[in-house]
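Q: quick one: sequence and predicted model below, then my questions.
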Amino acid sequence: MKKGLLISLEGPDGSGKSSVLEALSNFFQENKQEVITTREPGGVPIAEAIRQIILDPKNTAMDEKTELLLYIASRRQHLAERVLPALDKGETIIMDRFIDSSVAYQGFGRGLTVEEINWLNHYATDGLKPDLTLYLDLDVEVGLARIAKSQHREADRLDRESLDWHERVRQGYLTILAAEPDRLVKIDASQPLDKVIADSLAVIQERFG
């Protein structure tokens, strides 16, 4: 049975999840509180190798179901190797993306059946859900513009999808938010980064002390 605490960060591409994750990690370290930060897809070597296949811009022939199953495989390996053992020890984990990404990207974005994605998520995670999900909401055009201007990140295969596709992904997140308001909390990611970080910390502190 899970003993630790799992917090996930979700949002459209360019919403600033990686920056918020780094800032949260620094905050907890400065306050002598141990947390583990990780990401999906990835986090462990096998899952990182799968990540490279998924995001490689050359893999334009990838079938939608293949994409979903690769994400699910990466998720399971990451959980089995890193997340579940840490939670069993009572540790706190903050993760860049988790189960909601598959629903938003492959369900709403690709048009795959959400019920089947939920089943696969449940199978891969043994029913694990985050204790809290911070959803960083941002207009998709703003997010894609941020990626285009970034010197630290090249556009990957998913970044290069159509604007309409990214809009569907955002709508997927908003649908999940409406369905699970106790787990998901919306953060306005259009604000300056320091305000986004402050709002995220405030939610975590209010929820868990």
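A: Looks like it came in fine. Predicted model, so just to flag it, every value in this text is computed and none were measured.
Q: only C-alpha atoms from now on, for both contacts and neighbour counts.
A: Noted.
Q: now the strands: where do they sit in this structure?
A: 5-10, 36-39, 92-96, 132-137, 184-188 (DSSP state E).
Q: for the shortest one, the distance to its chain's centre please.
A: Pointing back at strand 36-39 there. Averaging C-alpha positions (CA atoms, centre = their mean, to the nearest Å) puts strand 36-39 11 Å from its chain's average.
Q: ok, and what's touching it?
A: 21, 25, 91, 92, 93, 94, 95, 96, 97 (CA atoms under 8 Å, 6 or more residues apart in numbering).
Q: and residue 61, how far is that from residue 15?
A: Using CA to CA, to the nearest Å, we find residue 61 at a distance of 27 Å from residue 15.
Q: so which of the two has more stuff around it?
A: A count of neighbours by other CA atoms under 10 Å puts residue 15 above the other of residue 61 and residue 15, at 25 against 6.
Q: this is the other structure I want to compare:
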Amino acid sequence: MTAPGRFIAFEGGEGAGKSTQGRLLAEALRARGLTVLMTREPGGTPGAEAIRNLLLSPPGEGWPPQAEALLFAAARADHVAHLIRPALARGEWVICDRFVDSSRAYQGGAGGLGDDAITALHAFGSDGLRPDRVILLEGDEAALASRLAARGEAADAIEGRPAKYHRAVATAFRGLAEADPQGFARIDAIGSPEDVHARILAAIADLLP
């Protein structure tokens, strides 16, 4: 009988280091002999990647909040059906750079749509799938902004929103984590990548075989 897969989602604001820490975790899990699938949201499947392009480089004046939330939910539904659930059924570990809690924090919290609307979309589109553990990377606003600037990349439509919006995102993430301390691991994202990685390994120790 195939051992059940595990689903880990990395969350946090811009510049928190989600991609780096996801890669380090995948390497550590593979070193333990586990099969790991790395993916991202929005994206991960051809359909969801097409929607990603619409979201991050929107046509015209951009999407109103409701349309943006619907597009994220549509991308996630395709991602879950065609990639995440099949991988979990095969007993793989899935590491995802963002999942539904990003929609809850960005569109639901900072965007003002409310948590009920986002969770209802997720229940309909993805049968309410939840990660086994959400790794929420948190850090000082100035330090994260400096890290983001150091990349030297042009901001996409969401990264480029005002600082007030991103503060509201951080507040929303904090509220989600406080409401679900079993589901979330709050990790200090400031420090060397190796130090942050060690904190993450400790936070998922109970899930490891």
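A: Nice, I can see it. A quick note: this is a predicted structure, and the numbers were derived from the prediction, not measured.
Q: re earlier: widest-spaced pair of the contacts of strand 36-39 of structure 1?
A: Maximum pairwise distance among the contacts of strand 36-39 of structure 1 (CA to CA): 18.2 Å, between 91 and 97.
Q: wait, residue 94 of structure 1 touches residue 7, no?
A: Yes: counting by CA atoms under 8 Å, residue 94 of structure 1 sits close enough to residue 7 to count as a contact (4.7 Å).
Q: still on that earlier bit, any chance of the contacts of strand 36-39 of structure 1 in a markdown table, plus neighbour count?
A: Converted to a markdown table, the contacts of strand 36-39 of structure 1 look like this (neighbours: other CA atoms under 10 Å):
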| residue | neighbour count |
| --- | --- |
| 21 | 21 |
| 25 | 18 |
| 91 | 18 |
| 92 | 19 |
| 93 | 23 |
| 94 | 23 |
| 95 | 23 |
| 96 | 24 |
| 97 | 22 |
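Q: save those residues as CSV, and put in distance to residue 3 of structure 1 too.
A: Shown next, in CSV, are those (distance: CA to CA, whole Å):
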residue, distance to residue 3 of structure 1
21, 22
25, 20
91, 8
92, 9
93, 11
94, 15
95, 17
96, 20
97, 21
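Q: from the residues you listed, which single one is nearest residue 124 of structure 1?
A: Residue 124 of structure 1 lies nearest to residue 97 out of those, by CA to CA, at 14.8 Å.
Q: against residue 58 of structure 1, how distant is that closest one?
A: Taking CA to CA, one finds residue 97 of structure 1 at 23 Å from residue 58 of structure 1.
Q: now swap in residue 209 of structure 1 and tell me
A: The spacing between residue 209 of structure 1 and residue 58 of structure 1, counted by CA to CA, is 45 Å.
Q: which one's more surrounded, these two?
A: The neighbour count for residue 209 of structure 1 versus residue 58, taken as other CA under 10 Å, is higher for residue 58 (11 against 7).
Q: show me what contacts the residue most central in space within structure 2?
A: The centroid of structure 2 falls nearest to residue 98 when counting by CA atoms, centre = their mean (1.2 Å). Listed by CA under 8 Å, 6+ apart, the contact partners of residue 98 of structure 2 are 9, 10, 11, 40, 41, 42.
Q: what's the local residue count around the fourth one?
A: Spelled out, that is residue 40 of structure 2. Residues lying near residue 40 of structure 2 (other CA under 10 Å) number 20.
Q: that one matches what in structure 1?
A: Using TM-score structural alignment as the criterion, the counterpart of residue 40 of structure 2 in structure 1 is residue 39.
Q: that's all I had, so thanks and see you.
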